[in-house]
Structures are given as structure tokens and as C-alpha cells.
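**Student:** prediction below, plus the sequence it came from.
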Amino acid sequence: MSIQEIQEEIIDEFGMFDDWMQRYEYMIELGKSLPLIEEKYKTENNIIKGCQSKVWVHAEMNDNKIEFTADSDAIITKGIIAILIRVFSGQHPQDIIDANTDFIDEIGLKEHLSPTRANGLTSMLKQLKLYAVAYQTQLD
């Protein structure tokens, strides 16, 4: 599935809920299904800077695609990173670099987060794209 198709799927899923309490519950559920990072990767190097809660992300290249795993010590934050990983994991680095992230605004995520969580979301996105840039550089 392409990044765009996954984003459209997420927009449809969030559209099924009438209010933000239901959407938060759904994000918490998504967080529970997150491909968890191995304990050995829960290091300072893998912590995303700029997040109020702790978020660890690990990236590995397999068959020219990046596989992400992550974890967080906060349930909403875990849901947020789960959404981002669902979109970007298993994709080619260049596709991640080129991807737009308008779907975040379309599902209303940023406007329903506290300012610190919204900053954290931006930091998570930036970090995932930085991994993509690093891996793309290796491919070039």
C-alpha cells in the first residue's frame, strides 16, 4: 500500500467517530497494536527530542524499505506514534521524504492536541523523515 492510500484509510477510520473522545480511545487502541521496539533499542539515542513524554523510535532498512518500531510511556503519545509508523513503516526512504502529511490536519489531530503534544507530533514526524534521509543517502 502506498503512503497516500494508508493516509486515506486513516482519514476514513477517524471519520467513523462522532467526537474526539471516541477518536482518543481509537488512538489508544492503535497504540496497543504498535510494533514494539526491542528493549535494547530503548536508549537515549532513540528518544525523540521535543516530546514531553518519552518516545523511542528505531529504524531498520530491509529490502530498501524502512521498518520502524517504537514505544512511549504515555498512552496518547503511543497512539500518535502508532499512526505515524503505520503510514511510514515498510516504505521506501524517498517516498517518506516526499510524503505530505496533510492527513494529520484532515483528521483534526493537531488541533485536538495540547500544545506540548502538538510539538511532540512535529518532532516525531521530523525524526521519521530524518531516518528516511539518512537511509536514502546510503542508497544514493
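**Tutor:** Nice, thanks for sending it over. Numbering: from 1, shown residues only.
**Student:** C-alpha only now, for contacts and for neighbours.
**Tutor:** Will do.
**Student:** name the residues that touch stretch 104-113?
**Tutor:** Applying Cα atoms under 8 Å, 6 or more residues apart in numbering, the set of residues contacting stretch 104-113 from outside is 11, 14-15, 20, 118, 121.
**Student:** ok, and the most crowded of those?
**Tutor:** Neighbours were tallied for each of the contacts of stretch 104-113 (criterion: other Cα atoms under 10 Å), and the maximum of 23 neighbours falls on L121.
**Student:** element containing that residue?
**Tutor:** Under the criterion DSSP states H and E, the helix or strand holding L121 is helix 115-139.
**Student:** now the helices for the chain?
**Tutor:** Under the criterion DSSP state H, helices of the chain are mapped to 3-15, 20-32, 75-88, 93-98, 103-106, 115-139.
**Student:** let's bring in a second one:
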Amino acid sequence: MAREAFEEIAETFEFLDDWEDRYRHVIELGRELPGLDEAVKVPATKVHGCASQVWLLPRIEGTGPQAQFDFQGESDAMIVQGLIAILHALYSGLSVTQVGEVDAAAELARLGLNDHLSAQRSNGLRAMIERIRLLAAEAASA
């Protein structure tokens, strides 16, 4: 069910043998994301459960179950900013209903991230996924 942007990331990860190269690629992905306006870095957009500062701002087009999901995000940690970029590739452009159907653990396992992230980073990644799923569920029922 992964989108083309996520498939491209997965293909690049297959090509990169060394985890240092993969980490650099994750950081590069994060650098490509636009930053958030300081005005939206508020408690309502902050993701709790992350060791780093993380904010996710939903961008929903339409209403109901078929509304299109998108989000912007930012972190004060480079690797986490890259993880936000990966989640953006995984979820953006799906309907809010489809967001809830994505098996994020399975998709991210394809990248091997679980084996190479610290426990704190893994917990933060799960917190971001839960926030994304919650935002989409709220939009689907609106």
C-alpha cells in the first residue's frame, strides 16, 4: 500500500549497503523538508513521547473518510527530521481512511530502521505514527 515516494526511499535503502550511508540519506531527506512557522510550534502540534522536539501540523483537503491527508513536520534533531520525511512519504496523499490501514511497522521494517534506531528514537517514531493516525481518524469522522 506504500506510495511511490516511500517505494523510492525503500529502493534507495536497498542500494545503500552501509548504515552510515543510510543515516546520511535519512538526514538528507529531512533537509529537503520545509520548516514550520514558529507560530505553529505550540503544545497542540507537539508530539509527546519523543526525546527530541517534534511538531506535526495536519493539512487535510476535503471532508469525511475520503479527505486527502497531508502534514508538515519539524524536529530539532536531524535524524528525526529525516524520520518525519520518511513518514511524509509513507502517508501524505492517502485518504484519511487509508492512513489508518497502513501497516507502518511492516513498511518501516523494510528499511531496517527497527534494528538501527535507539530505543528512544523508536519510541519517538511510534509516537509520531500514533499522532498521524489520530489526526487522520479525527478528520475521517469530521
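**Tutor:** Yep, it's here. Remember, predicted model here, so these are calculated numbers, not experimental data.
**Student:** need the helices of structure 1 in CSV with distance to C51 of structure 1, can you?
**Tutor:** Putting the helices of structure 1 into CSV (distance: least, Cα to Cα, whole Å) gives the following:
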stretch, distance to C51 of structure 1
helix 3-15, 23
helix 20-32, 16
helix 75-88, 9
helix 93-98, 21
helix 103-106, 17
helix 115-139, 4
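**Student:** please identify the most buried of the ones you listed.
**Tutor:** Among the helices of structure 1, helix 75-88 has the highest mean neighbour count (mean count of other Cα atoms under 10 Å), at a mean of 23.
**Student:** which residues in structure 2 does that one align to?
**Tutor:** In the comparison with structure 2, helix 75-88 of structure 1 aligns to the range 78-91 (TM-score structural alignment).
**Student:** ok so, going back, can I get the contacts of stretch 104-113 of structure 1 in CSV with distance to M27 of structure 1?
**Tutor:** Written out in CSV, the entries for these read as follows (distance: Cα to Cα, whole Å):
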residue, distance to M27 of structure 1
I11, 13
F14, 9
G15, 13
W20, 10
A118, 15
L121, 13
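**Student:** report the separation between the residue positioned nearest the centre of structure 2 and A142 of structure 2.
**Tutor:** Among the residues of structure 2, L87 comes closest to the average C-alpha position under Cα atoms, centre = their mean, at 2.2 Å. Using Cα to Cα, to the nearest Å, one obtains 23 Å as the distance from L87 of structure 2 to A142 of structure 2.
**Student:** again with V102 of structure 2
**Tutor:** Look at V102 of structure 2 and A142 of structure 2: by Cα to Cα, they are 20 Å apart.
**Student:** give me the number of residues near the counterpart of I107 of structure 1 in structure 2?
**Tutor:** Taking TM-score structural alignment as the alignment basis, one finds that I107 of structure 1 is matched in structure 2 by L111. If you count neighbours by other Cα under 10 Å, L111 of structure 2 ends up with 17.
**Student:** measure L111 of structure 2 to E61 of structure 2 for me?
**Tutor:** Separation of L111 of structure 2 from E61 of structure 2 (Cα to Cα) stands at 29 Å.
**Student:** same deal with G30 of structure 2?
**Tutor:** When Cα to Cα is the yardstick, G30 of structure 2 and E61 of structure 2 sit 24 Å from each other.
**Student:** F13 of structure 2 now?
**Tutor:** Counting by Cα to Cα, the gap between F13 of structure 2 and E61 of structure 2 amounts to 31 Å.
**Student:** right, and M1 of structure 2 touches V102 too?
**Tutor:** Yes. At 6.8 Å, M1 of structure 2 and V102 qualify as touching, with contact defined as Cα atoms under 8 Å.
**Student:** mean deviation, the match of helix 75-88 of structure 1 versus structure 1?
**Tutor:** Between stretch 78-91 of structure 2 and its aligned stretch in structure 1, the superposed structures give an average distance of 0.7 Å (mean Cα distance after the TM-score superposition for structure 1).
**Student:** what's next to stretch 38-56 of structure 1, contact-wise?
**Tutor:** Stretch 38-56 of structure 1 is contacted from outside by 37, 57-58, 70-74, 77-78, 116-117, 119-121, 123-124, 127, using Cα under 8 Å, 6+ apart.
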